[in-house]
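> The following comprises the amino acid sequence and a computationally predicted model.
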Amino acid sequence: MSDEQDRQDKRQEAMEWVGKAYQLHMKNEVAKAISLYTKSIEICPTAEAYTFRGWARSFEKDYASAIEDCHRAIDLDPEFGNPYNDIGAYYVEQGEPDEAIPWLRMALKAKRYESYCFPHFNLGRVYEAKGQLDKALEHFRHALDENPRYILAAKAVERVKGKLAAQNPETIR
């Protein structure tokens, strides 16, 4: 077997463990999921395994470890958008919105990313928290454009429109 084939086989096995871990994660069996994400990393480190292990760690409010895992993911695959968004979201959760902004912007520029609605939504959260309601509304609308079924974004659009209307009742948006 060639070295390349061996690498491909290990990556495939590692990604199978990521899939198993993700299933546990979705059942809220976080500790077991973290264990399987770690097993995947031991077989073959991938951006996906590090990112999802970080996400699982965030469920335990271990944001420092979650951010560290995301940095490892970025080192492995700088084009993978998820870890940038996740770092931004973890900063938002820790009450550090200004720290989140550059990471969320990098997520929007990532070439390998399927869910641009999330960094837009998180930027909306940042700007809403900062009282920059026009910017918040813009990003919440972008999130909804990216994913019209994103209920949290739809609710956020309505909430921010209500806040803007309360500030300036004669303006209809």
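Received it, and whenever you're ready, just let me know what you need.
> from here on, contacts and neighbour counts on C-alpha atoms
Will do.
> tell me which residues in stretch 131-142 are buried?
Buried residues in stretch 131-142, counting neighbours by 16 or more other CA atoms under 10 Å, are found at 133, 135-142.
> can you put the residues you listed in CSV and add distance to residue 157?
Formatted as CSV, the buried residues of stretch 131-142 follow (distance: CA to CA, whole Å):
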residue, distance to residue 157
133, 10
135, 11
136, 8
137, 6
138, 9
139, 9
140, 6
141, 6
142, 10
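> Return the subset of these lying in helices.
133, 135-142 (DSSP state H).
> from the residues you listed, which single one is nearest residue 159?
residue 137 (9.1 Å; CA to CA).
> what's near enough to touch the closest one?
Applying CA atoms under 8 Å, 6 or more residues apart in numbering to residue 137 gives the contacts 124, 156-157, 160-161.
> Take this one as well and set it beside the first:
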Amino acid sequence: MKKSREDMTSVQEILLSELTQARSYVERILHAVCELSDTHLTPKARVVIQEFSAEYEKLVCELIIPSHFGELNLIHQDNFRQGRENLRIMNNFIESFVALGPKNDEEVVGAITRLINLVYKYTRELHLVLIEKSSLDVATPRMGLLKAIDIKEKKEVIKPHAVIKKGPFTLIEGGRVDEIDEDEFEDEASLNPPLYFLETLEILNLAHAKTAPILGMNAKREEKYEQNISQAHVLVSKKDLAGALELFEKARGHKETAEVLTLMAWVNSQMGNNEEAKSLCLKAIEIDPEYGAPYNDLGTLLLNEGHINESIKWYELAKKAPKYTNREYPYINAGRAYMQLNNFDKAMEEFEVALKLVPENQELRHTVSKIRASVLKEEDNTTKRGFQKFKVDFSDNQGDNDNQPTQ
């Protein structure tokens, strides 16, 4: 059956929207890897990048680019920044390919979906390396048409060697194996990003439904939203808060979400506009009561104003929110609040939970170690005064929400 122009347009718009979202995610991860951490120096990250580039090039050539186009390389001599630029050029080419509107939309959807799924596969691997090697937080994609699979990572463990007697012979069993400890990794799995993927059939069904024109408009809004959010993250990393706020406002104009309102609140708080920040947090909670970040941000604003007990109430709500990637934040901030109340035992409990959630956070580990050492040393007023030295403002490197622009 011949496809109508409306069908073709909606297919293109959906694909371009999903390409933009996948592209924004990988660019956020690569920006964090290259600019905000030393992750790019680790062999594991280099292996992931090399495998990603090789497989991505191969698939692009197979599905889109004719063989006479020439040899492509997304990475040059392990140069991450050059690889990022080449990836950007490649993605521009793919988006242009989609926008030209090839005749067979089923083939196009299948090809682009495979490319997007490959991007998500390797971006997740880089995200895991980033989590392992740094305390940086990177915003994950919004779901939309995406599906997600939570994967428990296998870890290498050493089994104790069992000595078994068999007549005159001695057998030794055990050694190095990969296994998953369900109890130990239950919390860890919830913190790791899931594996995101798209289904070709679902895109086609949606594109050819009666709601296709509306879906096409939504896809355009989603694409603009993603672009504004991604560009705003870059501006905040460059300390251009006013420019970032303007872009977040534009994103809000395309789609008002709890996420963008919380991001706007965070930027306003950094600019000293605390009342506006609190108002935006409350609006975000109204839109999505299950989103944890604005509860935590509101608590921090109140804590900074000296309303300590009130801030703790908001941190408790943040802990219970179903949608919260960085669950350590409200525990860290609640620990800060309890220290200001001189309730050091309770503060330690909060910090210990946070440390369990992010064991790789060296600053937090160092602070907790100092506090613990002081507790063991003495229990008098000198100790209490000593605690004041260990108050740490985590806002600079922890952030107050899941999608802090600096990450």
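Perfect, thanks for sending it. Everything quoted here is computed from the prediction, not taken from an experiment.
> just to revisit the earlier point, nearest to residue 8 of structure 1 among the buried residues of stretch 131-142 of structure 1?
Nearest member of the buried residues of stretch 131-142 of structure 1 to residue 8 of structure 1, counting by CA to CA, is residue 142, at 37.1 Å.
> corresponding residue for the closest one in structure 2?
Residue correspondence to structure 2 (TM-score structural alignment): residue 142 of structure 1 is matched to residue 353.
> How about residue 129 of structure 1?
Checking TM-score structural alignment: residue 129 of structure 1 goes with residue 340.
> That match - nearest residue in space that isn't next to it in sequence?
Excluding the flanking residues, the one nearest residue 340 of structure 2 by CA to CA, 6 or more residues apart in numbering is residue 308, at 7.7 Å.
> mind listing what that neighbour touches?
Residue 308 of structure 2 touches 302, 337, 340-341, counting by CA under 8 Å, 6+ apart.
> Quick one: those as TSV, columns for secondary structure and distance to residue 218 of structure 2 too.
Listed next are those as TSV, based on DSSP: H, G, I helix; E, B strand; the rest coil; distance: CA to CA, whole Å:
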residue	secondary structure	distance to residue 218 of structure 2
302	helix	37
337	helix	42
340	helix	47
341	coil	49
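> Can you flag the buried ones in the residues you listed?
302, 337, 340.
> Would you map the helices across structure 1?
Under DSSP H, structure 1 gives helices at 3-26, 30-43, 47-59, 63-76, 82-93, 97-109, 117-129, 133-146, 151-167.
> which residues sit against the third one?
In other words, helix 47-59 of structure 1. 15, 18, 22, 25, 30, 33-34, 37-38, 40-41, 63, 65-70, 72-74, 76-77, 80, 82-83, 86, 90.
> Can you turn the buried subset of the residues you listed into a selection I can paste into ChimeraX?
Here is the ChimeraX selection string for the buried members of the contacts of helix 47-59 of structure 1, based on 16+ other CA under 10 Å:
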select :15,18,22,25,30,33,34,37,38,40,41,63,66,67,69,70,72,73,74,80,82,83,86,90
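> any idea how far residue 83 of structure 1 is from residue 58 of structure 1?
Plainly put, residue 83 of structure 1 is 12 Å away from residue 58 of structure 1 if you go by CA to CA, to the nearest Å.
> any common contacting residues for those two?
If you check residue 83 of structure 1 and residue 58 against CA under 8 Å, 6+ apart, no residue is contacted by both.
> Could you check which residue of structure 2 pairs with residue 69 of structure 1?
That one, residue 69 of structure 1, aligns with residue 280 by TM-score structural alignment.
> could the buried ones among the contacts of residue 308 of structure 2 be laid out in a markdown table, adding distance to residue 261 of structure 2?
Below are those laid out as a markdown table (distance: CA to CA, whole Å):
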| residue | distance to residue 261 of structure 2 |
| --- | --- |
| 302 | 18 |
| 337 | 25 |
| 340 | 29 |
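> Could you let me know which of the residues you listed ends up closest to residue 60 of structure 2?
residue 302 (50.9 Å).
> Matching the closest one against structure 1, which residue comes up?
In structure 1, residue 302 of structure 2 lands on residue 91 (TM-score structural alignment).
> so who does its match touch?
With CA under 8 Å, 6+ apart, residue 91 of structure 1 has these contacts: 97, 99-100.
> For it, give its distance to residue 18 of structure 1.
Distance from residue 91 of structure 1 to residue 18 of structure 1, by CA to CA: 25 Å.
> Equivalent analysis for residue 46 of structure 1, please.
9 Å.
> Next: residue 36 of structure 1.
For residue 36 of structure 1 relative to residue 18 of structure 1 (CA to CA), the value is 7 Å.
> Out of the contacts of residue 137 of structure 1, give me the two with the largest separation.
Longest span within those, CA to CA: 124 and 161, 12.5 Å.
> Could you check which of the two is surrounded by more residues?
The neighbour comparison of residue 124 of structure 1 against residue 161 (other CA atoms under 10 Å) goes to residue 124, with 28 against 18.
> wait, doesn't that one sit right on residue 139?
Yes: Residue 124 of structure 1 is in contact with residue 139 according to CA atoms under 8 Å; the separation is 4.9 Å.
> The equivalent of residue 319 of structure 2 over in structure 1: neighbour count?
With TM-score structural alignment defining the correspondence, residue 319 of structure 2 maps onto residue 108 in structure 1. Using other CA under 10 Å, residue 108 of structure 1 has 20 neighbouring residues.
> show me what contacts residue 108 of structure 1?
With the criterion set at CA under 8 Å, 6+ apart, residue 108 of structure 1 makes contact with 81, 116, 119-120.
> what about it, distance to residue 79 of structure 1?
11 Å.
> Same check on residue 112 of structure 1?
Residue 112 of structure 1 is 5 Å from residue 79 of structure 1, by CA to CA.
> The two: who's more crowded?
It is residue 79, of residue 112 of structure 1 and residue 79, that has more neighbours when counted by other CA under 10 Å, with 19 against 13.
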